[in-house]
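Undergrad: would you be able to build a 3D model of this:
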Amino acid sequence: MVREDGKRNFVMLEDGEKTKQFTGEMPRQAALKAARRLEGYESYDSESEAEQNPTEIRLLERGTDRVHVYHAWAWEDSAPDTKPDWMEDNDVSTVTRGNVSKQGIEHIDT
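TA: As a prediction, the model looks like this:
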């Protein structure tokens, strides 16, 4: 269901349970947010290494019967030279990056 500001809410499904909620104008935007919060990405130093072990994420679009299915992966990367002041102040040297590949849409029975 689309909000007045054009954003939609998606809930991550893990083992049939609704866990975390992500918001985005498009399903991919929410999936990228979810990918950056994956567990176990700390051991990957490059995207190509992380892409070899994708995690399937399933995002239920609130107000619909659509489940967007993605393969997602994340890795740690060095912070950009143009990082914001708050990253400088907290001495942050790495950032988490994520990527996704859409596998399809499933419809749940209501």
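
Undergrad: use CA for all of it now, contacts and neighbours both
TA: Fine.

Undergrad: for Glu14, list the residues it contacts.
TA: Ile57, Arg58 (Cα atoms under 8 Å, 6 or more residues apart in numbering).

Undergrad: alongside the first, I'd like the structure of this one:
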Amino acid sequence: MTSTSDNPRNFTLREENGEETSVFTGQTPRQAALKAARRLDPTDSEAQASREEFRLREKGTKKLHIYEGWAWREQAPDDKPDWMAETITEANVSKEGIEHLDEL
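TA: Okay, the predicted model is just below:
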């Protein structure tokens, strides 16, 4: 028997106007937020990265997870596979809170 933590959950990126544009999958809201943060415009280093707020709604719920995310470019590791680019996008997130929507 599998626990609920083994099942991926879907989170939609929610814009200011309430429109939901992209879907990110993860076992936790943070996993999905990291995927969303990698789509931000990356800078040359983590220290230069500007933080951007975004909101993810867990599908099937009225729970809105609020994150601050940032992304930067980094050299790929020396043992990277042949298909991987020389530079990769790294990201980090900080959870700002949770809101509950009145309606969908």
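
Undergrad: Glu46 of the second structure touches Ala71, doesn't it?
TA: Yes - with contact defined as Cα atoms under 8 Å, Glu46 of the second structure counts as touching Ala71 (6.9 Å).

Undergrad: these two - which one has more neighbours?
TA: Using other Cα atoms under 10 Å as the criterion, Glu46 of the second structure and Ala71 rank with Ala71 on top: 28 against 16.

Undergrad: what is the equivalent residue in the first structure for the more buried one?
TA: Aligned counterpart of Ala71 of the second structure in the first structure: Ala74 (TM-score structural alignment).

Undergrad: pull up the gap between its match and Ala35 of the first structure, please.
TA: 6 Å (Cα to Cα, to the nearest Å).

Undergrad: quick check: end-to-end length of stretch 54-70 of the first structure?
TA: Per Cα to Cα, the first residue of stretch 54-70 of the first structure is 9 Å away from its last.

Undergrad: what does Trp22 of the second structure align to in the first structure?
TA: I think there's a mix-up here, since residue 22 of the second structure is Ser and not Trp. In the first structure, Ser22 of the second structure lands on Lys20 (TM-score structural alignment).

Undergrad: before we move on, what about Ala37 of the second structure?
TA: Match for Ala37 of the second structure (TM-score structural alignment): Ala35.

Undergrad: and that match, what does it touch?
TA: Ala35 of the first structure touches Ala72, Trp73, Ala74, Gly98, Asn99, Val100, counting by Cα under 8 Å, 6+ apart.

Undergrad: done for today, thanks.
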